[in-house]
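compute the structure for the input listed below.
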Amino acid sequence: MADNNKHLTNRRTFVRASGAAGVAGVTGMAGCLGGLGGGGGGDSTAAPKDVEPAKKINFISESTPPSVAIKQITDEFKKETGIQVEMTLVPFNNYSEKVASDLNSQSGNYQAFYVDPYVVGSKYYPDIQALDPYIKSDDYEDVPKGTEDFIQSHVDACGRYGDGKLRAFPYDCPTMMWAYRKDIFQKYRKQAEKDLGFPFEPGKERTWEQYYQMAKWMNDNVDEVPYGTGHQAKQHDSLQCDFHNVFWAYGAEDMEGFSGRPGDEIKDDAKPQFSAKKGVKAAKFYDKLLKVAHPGSTTWTWSGVGQAFAQGKIAMTPEWHEFNSMFADPDQSKVSDSVGWALLPQADARSANIYGGSGIGINKHASDAEKKAAWQFLVWATKPKTQLKILKRTGGTPTRTSVYNMDEVKNASKKSTSESQYPNVVPPTQEAWKKQNVGLRPHLAQWPELDKILYTQVSKMVNGNKSPKKTMKAIDSGWSRTLK
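Coordinates of the predicted model:
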């Protein structure tokens, strides 16, 4: 079995993920958000019926648990189809550079590839083959159980972009949720509830202010851990993710009309809104929260805070649910018997749980024969039977409803982290993916620059170098310059 923690640590600049044309999307911007690559093959029709599929294709991906598992079983695909898949698995930065180079040059060297929604999907979607013609054609293999079997928020986040066409199938789906120590919450419940005056129990019924009070109370009253909470608040993409959970919970908007909800749209004349009243209120709270968090928080990304939780240094944390595989492993975790999961707290608007998945798609610039072979690979790699194998091998979380409805997966999801054979289905992700709870970032071609502006400024704030109000104004200014 692959080392899940290793891949999670290397993997995501991370969860870049979310938003779509009609979801967390952009209207009226398709012309200026397109990729740098040019024309190559058509979008409106599938490859001709009389073309034989290529016998070999190249697939490139960030080294993620699903791709590691797929690589282990590609011989099964070759046996079924006669098509050989050469797989290149590399760290995220190498993956993004190689795919961008291939699409910019229209070379078509990688006929199928991992579609990160931001670095690849948002910017290069015109260079990714539209899948709708293949789905509708009677000449191509059907998608098992249809595309409606994919979880809708996943399709919204990593399948559709500026023109609304389906260009990728959901492939992985890490989501941030509330990880907590069940033993500590059970042991101290009566005392904490007497002192705090509200239920000492994680869940979306709690507010972020109550989360803060719980953390502060545990700092003073709990002996089992040094600190109540910890965060992935290093000057890094992880900080943007951690901050957005709070930001959207307060109903704050990145841009006019966009607050991380499915269906939010960004219009042509929309302006950044971080320094609006709700944004400043969220920033003030986040700054306050970090002051009672473990001091290591400002040096941790998702892997650091995950290790801190696993080693018993904090009692709770917002963390990517796929870390539950590490938490369940007694060789890596001191708390495997005591891990609980819940949706993140709410604030003035809702509970927002940021989604971080990616898809897989076909290179528009590949030949017709290669596209036919790549289509077969996409269908096979994402079908329920294959997703179950991936879950068993590396803990990669399924993106299909039917997999969660399988008896063995249902039974595994009802067990505790330490007892479940599939720990990554234990967290209540299906509830987190509902429209009212999921947090999706916008599809903007400039996301890497916008992301860096956001986490750089918030880092200054949590390190005491800038006030919340000035921080939000600085983000607005930086985003405005970048989006011109």
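
only C-alpha atoms for contact and neighbour calcs from this point on.
Will do.

quick check: which helices or strands does the helix or strand harbouring residue 6 pack against?
Applying DSSP states H and E as the criterion places residue 6 in helix 4-10. Packing contacts for helix 4-10, counted by 3 or more CA pairs under 8 Å, 6 or more residues apart in numbering; DSSP states H and E, involve helix 65-72, helix 302-310, helix 324-328.

could you also give me the structure for this next sequence, so I can compare it with the first?
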Amino acid sequence: MRKLIHATLCAATMLAGATTIARADWLEDAAKPLAGTEISGIFLDRPGYRAIIKLLPEFEKKTGIKVNYEIVPYENTREKEVLNFTSQGDLTMALVDLVWIGEFAENGWIEPVEKFTADASITDPNLKLEGFFPLLLDAFGSWGGKVYGLPFDNYSGLLFYNSCMLKDAGFDGPPKTWDELKDVYGPKLTADGKYAFALQSLRGETQSADSFMRVLWPFGGSLLDKDFKSNLNSAESQKGLQFRQDLMKYMPPGIVSFDHAEAVNALAQGQVAMITEWSAFYGTLTDPATSKLGDCLAVAPEPEGPAGRLPALGGFSLAVASQASDEQKKATWLFIQWATSEEIARAYVEAGGVSGRMAIYNEADIKAKYKFVEPMVASWQKGVPEFRPRFPAWPAISEIVAEFGSKMMLGEVTVEGGAKEIGTRMEAILEKEGYYDGKKEKLQ
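Next comes the predicted model:
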């Protein structure tokens, strides 16, 4: 089972030598010996990355450190990073999805932050690891009792909806349960070429995580049981997967080709009334250049299932790549601290990012201005880091889930048959990896 890291938080904070006195010039002082150093990483074409790019000139001016980045589609990011790390390439910073943390840490591709927090000359005296939401630091940045990365691009699954469409259909608020969404809202909101709901389901990680896994937990199902055997043919898992099939009649045709951009755009343009999407897309849905919603945009927690409200959890941390030179490691550590700091949290949020820091969401004006804040913060009080298993075997299993999850939705296999196929292939991978003979810890 996943290890709790509360002790790690305390230890790492002590190593950082954190003080209650902030030095406004700490970054400039720390960067003086590193002026002219170039660091490099991968960003995604998503709001949080556009936000930090907008703020980058401030960091580069203060430090003299040049931040090089390449914008890569999510589907290609892990492969590109792994190839770079195994060939001793030029990346100095790792972008780590929560399901990659085990693979990256166990292969030694990223450095634990304790290596840097032990050096006060390059560590923010107000680093305050305890200032992150514990769930995020645990899920996105920690493995084996150590912190490797700091939460950067942080997501909670939320229900975004067109309140005007719902009102016109006779509803004064969003559905509270998944069954209500399908059975009550679905029929009334699907008419005249418009649809009640869109569930991004493109084959790949979008299918395996955003679509397939999203209907397991709320219905009491899961990918694996306590013995690390497939649990997909349990009554609860089957109920969730069948629910998804039944919900498709209220989704646009071709939903299996919808990635995040297509789902968000369908809501933004009035094609669908509701989507369950990541908090990070709030900026896209409020931008008049990309959305027609205006005051009709509303946000709520994801609906409850028979097992309760168990929203999707996703996000990334930034970590120092082990292959970097000593100077690049230090410069990269400075950038990561700055990009995830309380100091720039407000500017980051106002530019479209979603900070992992708790303090910013206590600000009254932030809560009032950004409708997603309260439901997102509520979901981070109780969450499921194993929403997608974080072990190193996940990337291979994800491909299997994506393949047969797509085939289920397309009617090429039955829900029961597809679940059996995933289970058989998944267990073969886990057996090969040593998960059944005691050679591997199961979940950190």
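
if you skip the residues just before and after it, what's nearest to the alignment partner in the second structure of residue 285 of the first structure?
Counting by TM-score structural alignment, residue 285 of the first structure lines up with residue 243 in the second structure. Distance criterion CA to CA, 6 or more residues apart in numbering; nearest residue to residue 243 of the second structure, sequence neighbours excluded, is residue 215 at 7.7 Å.

re the thing from before, which part of the second structure matches the helix holding residue 6 of the first structure?
Residue span in the second structure matched to helix 4-10 of the first structure, by TM-score structural alignment: none.

ok so, going back, so the residue nearest to residue 243 of the second structure sits right up against residue 244, yeah?
Yes - Residue 215 of the second structure lies in contact with residue 244 (CA atoms under 8 Å); the separation is 6.9 Å.

about what we covered before: quick one: map the residue nearest to residue 243 of the second structure onto the first structure.
Using TM-score structural alignment, the equivalent of residue 215 of the second structure in the first structure is residue 246.

and the helices and strands packed on helix 4-10 of the first structure: which comes nearest residue 250 of the first structure?
Proximity to residue 250 of the first structure, assessed across these by CA to CA, is greatest for helix 302-310 (22.6 Å).

who's in contact with the closest one?
5, 8-9, 230-232, 238, 297, 314-317, 319-320, 323, 326-327, 332-336 (CA atoms under 8 Å, 6 or more residues apart in numbering).

just stretch 327-343 of the second structure next, same as before
By CA under 8 Å, 6+ apart, stretch 327-343 of the second structure touches 27, 30-31, 34, 37-39, 52, 59, 65, 92-93, 116, 122-124, 127, 150-152, 318-322, 344, 355-357, 359-360.

among the residues you listed, which are located in strands?
38-39, 93, 150-152, 318-320 (DSSP state E).

determine which two of those residues are furthest apart.
Maximum pairwise distance among these (CA to CA): 22.3 Å, between 38 and 151.

what is the nearest of the ones in strands among the contacts of stretch 327-343 of the second structure to residue 432 of the second structure?
Of those, the one sitting nearest to residue 432 of the second structure (CA to CA) turns out to be residue 319, at 28.7 Å.

one step back: with neighbour numbers in mind, choose between residue 38 and residue 151 of the second structure.
residue 151 (30 against 16; other CA atoms under 10 Å).

what does that one align to in the first structure?
Checking TM-score structural alignment: residue 151 of the second structure goes with residue 170.

who's in contact with its match?
Per CA under 8 Å, 6+ apart, neighbours of residue 170 of the first structure: 150, 154-155, 158-159, 357-360, 382, 399.

I'd like to know how far it sits from residue 222 of the first structure.
Applying CA to CA, to the nearest Å, the value for residue 170 of the first structure to residue 222 of the first structure is 42 Å.

next: residue 409 of the first structure.
35 Å.

most surrounded residue in the contacts of residue 170 of the first structure?
Of all these, residue 158 has the most neighbours under the rule other CA under 10 Å, reaching 34 neighbours.

counterpart of that one in the second structure?
Using TM-score structural alignment, residue 158 of the first structure sits opposite residue 140 in the second structure.

and its match, that's in a helix?
Yes - with DSSP: H, G, I helix; E, B strand; the rest coil as the criterion, residue 140 of the second structure is part of a helix.

report the contact partners of the spatially closest residue to it that is not a sequence neighbour.
Nearest residue to residue 140 of the second structure, sequence neighbours excluded (CA to CA, 6+ apart): residue 98, at 4.4 Å. With contacts defined as CA under 8 Å, 6+ apart, residue 98 of the second structure is in contact with 139-141, 314-317, 390.

in the first structure, point out the residues matching stretch 261-274 of the second structure.
Taking TM-score structural alignment, stretch 261-274 of the second structure hits residues 303-316 over in the first structure.

can you tell me the distance between the two ends of that stretch?
By CA to CA, the extent of stretch 303-316 of the first structure from end to end equals 14 Å.

next one: it to chain centre, how far?
20 Å (CA atoms, centre = their mean, to the nearest Å).

can you find the partner of residue 109 of the first structure in the second structure?
Using TM-score structural alignment, residue 109 of the first structure pairs with residue 90 in the second structure.

likewise residue 362 of the first structure?
By TM-score structural alignment, residue 362 of the first structure lines up with residue 320.

where's the closest residue to that match other than its chain neighbours relative to residue 69 of the second structure, distance?
Excluding the flanking residues, the one nearest residue 320 of the second structure by CA to CA, 6+ apart is residue 93, at 4.8 Å. Residue 93 of the second structure is 10 Å from residue 69 of the second structure, where distance means CA to CA.

contact partners for residue 416 of the second structure?
233, 238.

for residue 113 of the second structure, list the residues it contacts.
With contacts defined as CA under 8 Å, 6+ apart, residue 113 of the second structure is in contact with 12, 147-149.
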